[in-house]
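> Here you go, sequence then predicted model.
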Amino acid sequence: MDPPNPAKSNKRPPERPKPDPKSHSSSSAASASDRPDTHPSSAKKPRPNHGPHHHKPGHERRSKPDTSSSSNRVVKASHVLIKHQGSRRKASWRDPDGVRISATTREAAVERLQQIREEIESGKIRFEDAATEHSDCSSYKRGGDLGPFGRGKMQKPFEEAAFALKVGEMSDIIDSDSGVHIILRTA
C-alpha cells in the first residue's frame, strides 16, 4: 500500500478563529486606532541602494540630451575637401584619374583651401557655392552637405572638429586621410 499523499488529501487545515471586531479586550493585538490604514505590504518602505540598477536591453533609462555642442550625439555639417598627393584616394569627381590630385602637394592644397575660407569669411562667396565649385567630395552636388552623422561615422580628426564647432561656426583647416577640409556645422 502507498503512503498517504498530503496533496491528494481531502482534509482541510483547521481554521483559525476570526477576531471579533467588536471585542476590545486588552489581550488582542493593537486597537483599531493603533493599526495602519493600509495593508503592511503596501506600506512605502525605503528601497536599499544596491548599486546601479540594470534595465533589460532596450529598456534603458534615458536622460535628457546634453545640448552642448561637444557632447551631442548627432551633428549636421557641410564641408569643402581639397585632395592632395597624400590623400588615401587620389581620384575625385573633378579629377577621375587623379592626375591633378597626384601633382598637388599638401601645402598647395592648404593654401588653396585657405583662400577659399577667406572668400567665405569676407562674404565674397557662400559656403555652399564654394563647396559646389571647389570641393573634391561628391557632396559638392549638395553644396557640401553631409547630412546628419553621429560619432564613429567620420574620420576621427573630422569628427572631433565637427562636434567641437557651434552651429553656424566654420572650422580652421582640418587634415584627414581624405585631404584637407573646412567644415561648417549646420545643426
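Perfect, thanks for sending it. Model, not experiment: these values are computed from the prediction.
> make it CA atoms for all contacts and neighbour counts henceforth
OK.
> which residues in the protein form strands?
Along the chain, the stretches classed as strands by DSSP state E are 74-82, 145-150, 174-176, 179-185.
> between those strands, which gets nearest to D97?
Closest to D97 of the strands of the chain, according to CA to CA: strand 74-82, at 15.3 Å.
> Report the contact partners of L184.
A77, S78, H79, F127, A162, V167, G168, E169, M170, S171 (CA atoms under 8 Å, 6 or more residues apart in numbering).
> Among those, which ones are in helices?
F127, A162 (DSSP state H).
> Mind picking the two most distant members of the contacts of L184?
So, these by CA to CA: farthest apart are F127 and A162, at 15.3 Å.
> Which residue of those two possesses the greater neighbour count?
A162 (30 against 24; other CA atoms under 10 Å).
> For that one, which residues are in contact?
Contacts of A162 (CA under 8 Å, 6+ apart): V75, A77, S171, I183, L184, R185.
> Enumerate every residue touching the fourth one.
Think I183. With CA under 8 Å, 6+ apart, I183 has these contacts: A77, S78, H79, V80, A161, A162, M170, S171, D172.
> E133 is nearest to which of the strands of the chain?
Closest among these, using CA to CA: strand 74-82, at 9.4 Å.
> Not counting its neighbours along the chain, what's nearest R106?
Distances taken as CA to CA, 6 or more residues apart in numbering place H84 nearest to R106, at 5.5 Å, with adjacent residues excluded.
> Contact partners for the one you found?
K90, I101, S102, A103, T104, T105, R106, A109, G179.
> In addition, the following structure is provided for comparison:
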Amino acid sequence: MSSHRHPQDQVRASHILIKHEGSRRKASWKDPDGRVISATTRDAAVERLTALREDIVAGKARFEDVAARHSDCSSAKRGGDLGRFGHGQMQKPFEEATFALKVGEISDIVDTESGVHIILRTG
C-alpha cells in the first residue's frame, strides 16, 4: 500500500448543502419542484447555513443529524457523507476547501455552482 507516500491523494468528507436561486439545479429531494430553492437568495442560504454551523460547532447538534434534516444533497440520507474522493472529482472550490481542512475540521461557507456548503473532513 502506497497510501503513506501520498496522504493527500484522497480525502473523505461530509457536507451540508443549501441550494439557492443561483444554484445550477434548483431542485432537491426536499424540494422536488424547486419552489423553496428558487425563492431563496444566496444571502438567506448563507444565513441558514451559518446558523446550522454554529449549532454544530457549539455541540448543540451533530453534523450528521443536521445534514440528514437540512442538506439539499442526496448525501443527506448518509448524514452528508460523500465517501472518499481525489483531485478532479468535485467542483474546484469544494475540493480545495476539503483538502485544506484537517480531519475533524469544519469549513467556513464554500460557494459552488450547486449552492453553499459547509464541509466536514472525516478522513
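Yep, that arrived. Since this is a predicted model, take the numbers as computed values, not measurements.
> where does the TM-score land?
Remark: TM-score between the superposed chains equals 0.96 [TM-score structural alignment, normalised by the length of the second structure]; 122 aligned residues with a CA RMSD of 1.3 Å.
> in terms of contact, does V75 of the first structure touch G152 like I think?
No - using CA atoms under 8 Å, V75 of the first structure is not in contact with G152, being 12.0 Å away.
> okay, the two: which has more neighbours?
Set V75 of the first structure next to G152 and count neighbours by other CA under 10 Å: V75 wins out with 23 against 9.
> Could you find the counterpart of the more buried one in the second structure?
Residue correspondence to the second structure (TM-score structural alignment): V75 of the first structure is matched to V11.
> Just confirm S71 of the second structure contacts D81, I think it does.
No - using CA under 8 Å, S71 of the second structure makes no contact with D81, being 11.0 Å away.
> Now do the shared contacts for the two.
What both S71 of the second structure and D81 touch, as defined by CA under 8 Å, 6+ apart, is the set H15.
> With neighbour numbers in mind, choose between the two.
Ranked by neighbour count (other CA under 10 Å), S71 of the second structure and D81 place S71 first, with 26 against 22.
> what lines up against the more buried one once you look at the first structure?
Using TM-score structural alignment, S71 of the second structure lines up with S135 in the first structure.
> what does A39 of the second structure give?
Per TM-score structural alignment, A39 of the second structure is aligned with A103.
> Equivalent analysis for M90 of the second structure, please.
Checking TM-score structural alignment: M90 of the second structure goes with M154.
> pull the longest helix from the first structure.
Per DSSP H, the first structure has its longest helix at helix 106-122.
> mean shift of that one relative to the second structure?
Helix 106-122 of the first structure, aligned to the second structure and superposed, deviates on average by 0.2 Å (mean CA distance after the TM-score superposition for the first structure).
> contacting residues around that helix?
82-86, 125-127, 130, 173, 179-182.
> how does it look with 10 Å?
Contacts with helix 106-122 of the first structure, where a contact means CA atoms under 10 Å, 6 or more residues apart in numbering, come from 80-87, 101, 105, 123-131, 134-135, 170-175, 179-183.
> re the thing from before, was I right to think the match of S71 of the second structure contacts W93?
Yes - using CA atoms under 10 Å, S135 of the first structure is in contact with W93, at 9.2 Å.
> Taking the centroid of the second structure, which residue is nearest it?
H15 (2.7 Å; CA atoms, centre = their mean).
> can you tell me which residues contact it?
63-64, 66-67, 71, 73, 75-76, 79-82, 94, 98, 106-107, 116-121.
> Distance check, the closest residue to it other than its chain neighbours against R25 of the second structure.
With sequence-adjacent residues excluded and distances taken as CA to CA, 6+ apart, H15 of the second structure is closest to I119, at 4.3 Å. Distance, I119 of the second structure to R25 of the second structure, by CA to CA, to the nearest Å: 20 Å.
> what's the burial count for the closest residue to E95 of the second structure other than its chain neighbours?
Distances taken as CA to CA, 6+ apart place H87 nearest to E95 of the second structure, at 6.9 Å, with adjacent residues excluded. H87 of the second structure: 14 surrounding residues under other CA under 10 Å.
> what does G80 of the second structure give?
G80 of the second structure, neighbours per other CA under 10 Å, totals 27.
> Hmm, it is touching A68, no?
Yes - using CA under 10 Å as the test, G80 of the second structure is close enough to A68 to be in contact (6.7 Å).
> list residues touching both of those two?
I16, S74.
> Show me what D111 of the second structure lines up with in the first structure.
Checking TM-score structural alignment: D111 of the second structure goes with D175.
> aligned partner of R24 of the second structure in the first structure?
By TM-score structural alignment, R24 of the second structure lines up with R88.
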